[in-house]
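Enquirer: Kindly return the folded structure for what I paste below:
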Amino acid sequence: MRSAHRLASAALFLLGLATAAHAADEVAVAYQTSVDPSKVAQADGLYEKATNAKINWRKFDSGADVITAVASGDVQVGYVGSSPLAAAVSRNLPVVTFLVAAQLGSAEALVVRNGSKIEKPADLVGKKVAVPFVSTTHYSLLAALKHWKIDPAKVQIVNLRPPEIIAAWQRGDIDAAYVWDPALGKAKESGKLLTTSAEVGKWGAPTFDAWIVRKDFAEKNPQFVEQFAKVTLDAYAAYRANPKGWVGNTANIEKTARITGAKPEEIAGLLEGNIFPLAKEQAALLGKPTVRAVADTAVFLKDQGKVDQVQSDYGPYVSPSYLKLAASK
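Expert: Down below sits the predicted model:
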C-alpha cells in the first residue's frame, strides 16, 4: 500500500502534469459511498439537468484517491473528508471547498470484532486496527487514541480501503476498523462500537465531508459549480424538511442503497448520524469555521508526521461564493 507521503508526492507530481480543465459540457465528478440525501438527485440525473452537462460519475473508496484524481486533472469536482482535504491544501493543491457536504457524527465509527478481546480502549494496544490512511476516520482514530492516552505506535494501524476492510474483517485478519458504510455496516454485523466520530468531535476533533473543485475549472465554469451546489442543497432541504417522510419513501431508500451499497434498513440511521447543512448554514460555515477546522486538522496531521508543513492561511481554499443560486430561493 502507498504511504501518505508517497501518495502526496504522487499527487503533486500528477498536478504538475495536469491538463487544462475540461469544458463544462462534460465533467468528471468523484463521489464516495457516504450516505446522504443528494444520492437521490444523483440517481435521478438532476445534476445533469441543472448544469446541462454530461457528468461522468466516478466512485472512489477514499478521499486520498479522490485527491490524486483531482490533482491529476482527471476529475474536476470531488467529494473528500476534512483530513485528506487538509493534507492536500497544506501541499498547495489548487482547489476550493464550495460546500460542506456533511458534518460527521455516528455514521463513521470504530468497531471492534467479536472475539478480539477488546472490551475497552486500553485493549487496543497490540491489536490490528484497519483504517484508510489520510481519511477522516484515520484522523478520528488518531484523535481518539490521543484522548485515551494510547501511543499509536503500540497499536498495529494498517492502511486498508473500505472494500479491503470488509474482506480482511471477514477473514478475521483484523481486530478493529474505523470506517464508514458500507464497510461499517458489515463490521457491525459481528462487532460492537467502541466510539463514533460524534463522540470524537466532542473531544475536540470534529470532522466533515466537503465538495471541492479545481480552481482553474471553477474560474472558467462558475455556473456549473453554482448549479451543482444548488442541486445538492435542494436535496438536503427536502430531507431536512421531513426526515421521516423522506425515509418513508421507498424510492429514496432504493436509490441511495443502489449508489452507496449501504443496506436499505440502515440508511435512516446513517442519515441521522450526520448533519447536512442547508444554504443559510453553509453561508456561515464556509468562512471562519471551516477555515479553522482545516487549519486545526492540518496542525494535528503535522504533529502526527502526516504532512510536512502547515499553511499560514487556509482561507483561499474555502469559498461561499458558489451558494448564490441556492441562497436566492
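
Enquirer: Please count neighbours and contacts with C-alpha atoms only from this point.
Expert: OK.

Enquirer: check contacts around Leu46.
Expert: Neighbour list for Leu46: Val231 [criterion: CA atoms under 8 Å, 6 or more residues apart in numbering].

Enquirer: I'd like the structure of this one too, to check against the first:
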Amino acid sequence: MPPMTSPVRRRQILGIVAATGISVCLAPLVRASETKTLRIGYQKSSTLITLLKTWGTLEKRLTPVGITVSWHEFTSGLPLLEALNVGSVDVSADVADTVPVFALAAGARLTYLAQEAPSPTAQALVVQAGSPIRSVADLKGKRVAVTKAAGSHYLLIALLEQSGLKFKDIEPAYLSPADGRAAFERGAVDAWVTWDPFLAGVQRQSQVRIVSDGRNIADYQRYYLVSTPYAQANPQVLNIIFDELKKAGVWVKRNPKEAAGLLAPVWGLDAATVELANSRRSCDVRTVTAAALAEQQKIADTFFGEGLVPKKVNTTEIIIWKPAL
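Expert: The predicted model follows:
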C-alpha cells in the first residue's frame, strides 16, 4: 500500500498541479489512494453493465475484499468520459467507438479495458415513413439530428462521404437521444441518426423508415475504458470486471427474452423493444489489441479532417489493459 500523503504535502502537490495545468492527470491518482469505492459510469444503452448492476454481481465479488461500488448514470458518452478523465468516476461502461477519440484529442488519460465486437446494424439513419428522403444524397440542405461524439456522428459523416456529400452540406442539430427523438417526431428535423435502444424504440413506437445503417461503412465497436491511474493501481479489480462482462455478454445472447425482461423495467421500455435492440448488439466482449484499433484511427482522422477535434490522435499511443494470466 502506498504511503499516506500528509495534508501539507497534498497541498504542495495540488499547488504544483494547478501551476502546471496537469490536474486532469494527477488529481485522480491522489484520490485513488484514498478510496475503496469503485465508481462506475454508464448510459441507458449500457446493456451488460446494466445487467451487472441489476444482479449486484460486482458487489458480490468486490465487497468481500473491502471494495464498494457506486453507480453514476450519464445521458451520453462524451460527458461520461469527461467525468472519467477528471476523476469523478473510475470505470466507464461501453461507449461508442467515436467517443474516446474526442476525449483523447482533448488530452484525456484513458486506458482501454475491453471492446465489443462490431454491431453495425445497431445504429442507423431514420426518417419519417412519409418523408421524401429516399437516400443519403437527399439529405443535402436538410436538418439532421445527431448526438455529438456518438457512434452515430461518425456514421453520418461516413454516409455523407459515401454519397458524395460533405458534412457542411447538411445542417446538423447536436442533440441528446431524448431531445433528438422529440425534435424528430415533431418535425423540427428532417432525419435522425441514433443507436439502440433509442433506434428500436422509435422503430416500434413511430412510423419511421431506415434509410441506411452501418453495414459496410461503420463497424460500431463499443469500448469500455478506465482512468489510467485507477487501472495502474487496481489490476485485480479490472480482471473481475472483464470476467463478469464476458459472462454477461454470453448470457444475453443465450437468453434474449429473459435479458429483455430484466432490462425493460430498468430502461423504461417494453420487453419487445429491448429484445430488438439486443438482437443487433454483438455483446461479444474481448480484449483490445493494437490491430483492432484501425477503425479508431480512421475515425480520428475523419474527425480531425472535419475540424471536429483540435488535434490528431495517434492510436499507437493508446494504453491497452491486458488481463492477468
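
Enquirer: TM-score of the superposition?
Expert: With the length set by TM-score structural alignment, normalised by the length of the second structure, the two chains reach a TM-score of 0.83; 297 aligned residues with a CA RMSD of 2.3 Å.

Enquirer: ok, Val80 of the first structure touching Thr207?
Expert: No. Contact criterion CA atoms under 8 Å: Val80 of the first structure and Thr207 do not qualify, at 11.1 Å.

Enquirer: Show me which of these two is the more surrounded one.
Expert: Taking other CA atoms under 10 Å, Val80 of the first structure and Thr207 do not tie; Val80 has more neighbours (29 against 25).

Enquirer: Give the aligned range of stretch 292-308 of the first structure in the second structure.
Expert: With TM-score structural alignment applied, stretch 292-308 of the first structure matches the range 294-310 in the second structure.

Enquirer: wait, is Trp192 of the second structure part of a strand?
Expert: Yes. Counting by DSSP: H, G, I helix; E, B strand; the rest coil, Trp192 of the second structure is found in a strand.

Enquirer: Just the strands from the stretch 1-150 of the first structure, written as ranges.
Expert: Assigned by DSSP state E, counting those that start in this stretch, the strands in the stretch 1-150 of the first structure fall at 26-31, 54-59, 77-81, 95-103, 108-113, 128-131.

Enquirer: Compare those and give me the one nearest Trp148 of the first structure.
Expert: Minimum separation from Trp148 of the first structure across those (CA to CA) falls at strand 108-113, 13.6 Å.

Enquirer: Return the most buried member of the strands of the stretch 1-150 of the first structure.
Expert: When the strands of the stretch 1-150 of the first structure are scored by mean count of other CA atoms under 10 Å, the highest mean neighbour count falls to strand 77-81 (a mean of 28).

Enquirer: which helices and strands does that one pack with?
Expert: Where contact means 3 or more CA pairs under 8 Å, 6 or more residues apart in numbering; DSSP states H and E, strand 77-81 of the first structure is packed against strand 26-31, helix 63-72, strand 208-214.

Enquirer: after superposition, how close is the helix or strand just after the last one to the second structure?
Expert: The helix or strand immediately downstream of strand 208-214 of the first structure is helix 215-220, counting by DSSP states H and E. With mean CA distance after the TM-score superposition for the first structure, helix 215-220 of the first structure departs from the second structure by a mean of 0.9 Å once superposed.

Enquirer: contacts for helix 215-220 of the first structure?
Expert: Defining contact as CA under 8 Å, 6+ apart, one finds that helix 215-220 of the first structure is touched by 20-22, 76, 94-96, 224-225.

Enquirer: what does stretch 134-148 of the second structure give?
Expert: Residues from elsewhere that reach stretch 134-148 of the second structure (CA under 8 Å, 6+ apart): 78, 133, 152-153, 159-160, 163-165, 169-177, 180, 183-184, 189-194, 211-212.

Enquirer: gap between it and the chain center?
Expert: Offset of stretch 134-148 of the second structure from its chain centre (CA atoms, centre = their mean, to the nearest Å): 23 Å.

Enquirer: Also stretch 202-213 of the first structure?
Expert: Offset of stretch 202-213 of the first structure from its chain centre (CA atoms, centre = their mean): 8 Å.

Enquirer: With stretch 284-291 of the first structure instead?
Expert: Stretch 284-291 of the first structure has its C-alpha centroid displaced from the chain centroid by 17 Å (CA atoms, centre = their mean).

Enquirer: Kindly report the same for stretch 259-273 of the first structure.
Expert: The answer for stretch 259-273 of the first structure is 16 Å, by CA atoms, centre = their mean.

Enquirer: wait, isn't Ser92 of the second structure in contact with Leu81?
Expert: Yes. Between Ser92 of the second structure and Leu81 there is a contact under CA under 8 Å: 7.0 Å.

Enquirer: show me where the stretch 201-325 of the second structure has strands.
Expert: Secondary structure of the stretch 201-325 of the second structure (DSSP E, counting those that start in this stretch): strands located at 208-213, 223-227, 285-286, 319-320.

Enquirer: mind checking which of those is nearest Phe242 of the second structure?
Expert: Closest to Phe242 of the second structure of the strands of the stretch 201-325 of the second structure, according to CA to CA: strand 285-286, at 8.1 Å.

Enquirer: For the closest one, which outside residues touch it?
Expert: Taking CA under 8 Å, 6+ apart as the rule, strand 285-286 of the second structure contacts 114-117, 245-246, 249.
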